[in-house]
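*Asks:* model the following, please.
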Amino acid sequence: MANWDADGIRVRIRELAARDPDRQRFGARTHGYALAPPLPASEVRAFEETHGIALPAEYRSFVAEAGDGPAGPGHGLMPLTAPRPDADGEWAADDEWREDRLPGRLAEPFPLTQPLPGRIAARAELTRGTLMLAELGCGMFFRLVLNGPRAGEIWQIDPDWGGFVPVSPGFRSWYTDWLTSP
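*Replies:* Next up is the predicted model:
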């Protein structure tokens, strides 16, 4: 099932914000419990055509039905088609966002079939065929696998300690876990 209850998501985000008025929950000061409007389906299709990919259905439907970030895990969801309005190049996430949009990068095969624990030297080579969804800080990111046998999974990359490992079978469970966590 790919459809989302956008009204229910917005209600839940308002509840989270009401319980956290001082923005103490991790990432809340960055995303501010704000959910941008959804993207028009034509804009999502144009993104896919430009990059030669098909977004996993759960993510595709989220940005087209619920919203294009930022409220979400980590420091919040990165927007799909346009950089953050306040992007000034000082956040690592902004650089990752721009790198993902280089011609052909998202359509390349995801190079891993198994988790890669431990320190990582060649991060840029490993993230081909994935879309950065959110930053955790300290060079750690959540990434959505776009192609190959792991397509649709969410992986976390932590080049210093944790490696590059799957953390969720799909966008729906990953995002819903964030929505329902205390």
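*Asks:* for the rest of this, base every contact and every neighbour count on C-alpha atoms.
*Replies:* OK.
*Asks:* what packs against the top strand by length along the chain?
*Replies:* Assignment by DSSP state E gives strand 130-137 as the longest strand of the chain. Where contact means 3 or more C-alpha pairs under 8 Å, 6 or more residues apart in numbering; DSSP states H and E, strand 130-137 is packed against helix 92-100, strand 140-145.
*Asks:* let me see the ranges of the helices in this protein.
*Replies:* All helices of the chain, identified by DSSP state H, fall at 6-19, 28-31, 41-51, 57-61, 92-100, 123-126, 171-180.
*Asks:* one step back: what's in contact with the longest strand of the chain?
*Replies:* 27, 72-78, 93, 96-97, 100, 106, 110, 141-147 (C-alpha atoms under 8 Å, 6 or more residues apart in numbering).
*Asks:* what about the residue nearest to the spatial centre of the chain, distance to Gln156?
*Replies:* Nearest to the geometric centre of the chain sits Leu133, at 1.5 Å (C-alpha atoms, centre = their mean). Per C-alpha to C-alpha, to the nearest Å, Leu133 is found 10 Å from Gln156.
*Asks:* got any residues that touch both of the two?
*Replies:* The contact lists of Leu133 and Gln156 share 141-143, where a contact means C-alpha under 8 Å, 6+ apart.
*Asks:* structure for this one too, so we can compare:
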Amino acid sequence: MNLEQADPEDLAVLRAAFAVDDGGQSALGWEGVRAFEAEHGIVLPEPYRTFVAEITDGSYSGPPDYGLVGLAELPDDWGDDRPERDLRQPFPLTSQWLWEEDDSEPSEETDLLMDRVFDHGSIVLGTDGCGMYWHLVVTGPHRGHVWLITGEGATPFGAEFGFTTAEPGFAGWVEHWAANKPWFDAT
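*Replies:* So this is what the prediction gives:
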């Protein structure tokens, strides 16, 4: 997974999966991408960076079920009572955490960590509904990885984590969806 330079094969997969045929008019453009990055103090991982700059900035054709939201957007069901998102702060997890199955006592520290999981170091790609959000990590050790974050927990996507047969990262996530495979086909 090359996070610094877009692989032409990955871009071909993304173009085919989204079949955007508007000559890039739905894309944000490089100026828009750089402005977003400067505003948030980050550099988006490839191939997502090139995808939003040249192919499209959001799509109703999915993934996920309710479509891919634009770079600076959040899904309609995100809610207004969430803490402010801070993309500069690193995404706090490197392995699955199912807080619904966590036997430790609830604490303020646990609540703060859950807020950071939802709101630090990732952009929201979209939702499969019912509070199931797909995130692309943009800062921290898991930069470039896609995570499913729900009210019950957070799970990384990619074969190396044991829940799916898919390649990691944005292109692997899209390719898996385009092949019409279940998200977690290895469990």
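*Asks:* what's the TM-score once they're superposed?
*Replies:* Once superposed, chain against chain, the TM-score is 0.69 (TM-score structural alignment, normalised by the length of structure 1); 149 aligned residues with a C-alpha RMSD of 3.0 Å.
*Asks:* mind putting the helices and strands packed on strand 130-137 of structure 1 in a markdown table, mean neighbour count and distance to Ala2 of structure 1 included?
*Replies:* Formatted as a markdown table, these follow (neighbours: other C-alpha atoms under 10 Å; distance: least, C-alpha to C-alpha, whole Å):
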| stretch | mean neighbour count | distance to Ala2 of structure 1 |
| --- | --- | --- |
| helix 92-100 | 18 | 24 |
| strand 140-145 | 25 | 16 |
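*Asks:* which of the residues in stretch 39-55 of structure 2 are buried?
*Replies:* By 16 or more other C-alpha atoms under 10 Å, the buried positions in stretch 39-55 of structure 2 come out as 42-55.
*Asks:* now do it: distance from first to last residue.
*Replies:* Stretch 39-55 of structure 2: ends 22 Å apart by C-alpha to C-alpha.
*Asks:* so where is it in structure 1?
*Replies:* Aligning stretch 39-55 of structure 2 against structure 1 (TM-score structural alignment) gives residues 50-66.
*Asks:* other residues contacting that stretch?
*Replies:* Here stretch 50-66 of structure 1 has contacts from 1-7, 9, 37-41, 44, 48, 68-69, 80, 101, 103-107, 146, 151-152, 170-172, using C-alpha under 8 Å, 6+ apart.
*Asks:* quick one: that stretch to chain centroid distance?
*Replies:* Mean C-alpha position of stretch 50-66 of structure 1 versus that of the full chain (C-alpha atoms, centre = their mean, to the nearest Å) differs by 11 Å.
*Asks:* same question, stretch 32-49 of structure 2
*Replies:* 14 Å.
*Asks:* stretch 103-115 of structure 1 now?
*Replies:* 16 Å.
*Asks:* likewise for stretch 132-141 of structure 1?
*Replies:* 9 Å.
*Asks:* which part of structure 2 matches it?
*Replies:* Against structure 2, stretch 132-141 of structure 1 falls on residues 124-133 (TM-score structural alignment).
*Asks:* what residues of that stretch count as buried?
*Replies:* Buried, per 16+ other C-alpha under 10 Å, within stretch 124-133 of structure 2: 124-128, 132-133.
*Asks:* okay if I get the helices and strands packed on strand 130-137 of structure 1 as TSV plus distance to Ala122 of structure 1?
*Replies:* Below are these laid out as TSV (distance: least, C-alpha to C-alpha, whole Å):
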stretch	distance to Ala122 of structure 1
helix 92-100	14
strand 140-145	14
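*Asks:* which residues touch Ala28 of structure 1?
*Replies:* 71, 75-76.
*Asks:* Arg19 of structure 1: which of these is nearest?
*Replies:* Ala71 (14.8 Å; C-alpha to C-alpha).
*Asks:* mind checking how far that closest one is from Pro109 of structure 1?
*Replies:* 29 Å.
*Asks:* more neighbours, the two?
*Replies:* Ala71 (25 against 17; other C-alpha atoms under 10 Å).
*Asks:* give me the number of residues near Phe170 of structure 2?
*Replies:* Around Phe170 of structure 2 there are 27 residues (other C-alpha under 10 Å).
*Asks:* skip the chain neighbours and tell me the closest residue to Val146 of structure 2.
*Replies:* Leu136 (4.5 Å; C-alpha to C-alpha, 6 or more residues apart in numbering).
*Asks:* aligned to Gly67 of structure 2, what sits in structure 1?
*Replies:* Match for Gly67 of structure 2 (TM-score structural alignment): Gly76.
*Asks:* for Ala46 of structure 1, see how far away its match is.
*Replies:* 24 Å.
*Asks:* quick one, which of those two is more surrounded?
*Replies:* Gly76 (24 against 12).
*Asks:* identify the residues contacting the more buried one.
*Replies:* Gly76 of structure 1 touches 27-28, 30-31, 69-70, 134-135, counting by C-alpha under 8 Å, 6+ apart.
*Asks:* let's see it at 6 Å
*Replies:* Counting by C-alpha atoms under 6 Å, 6 or more residues apart in numbering, Gly76 of structure 1 makes contact with 31, 70, 134.
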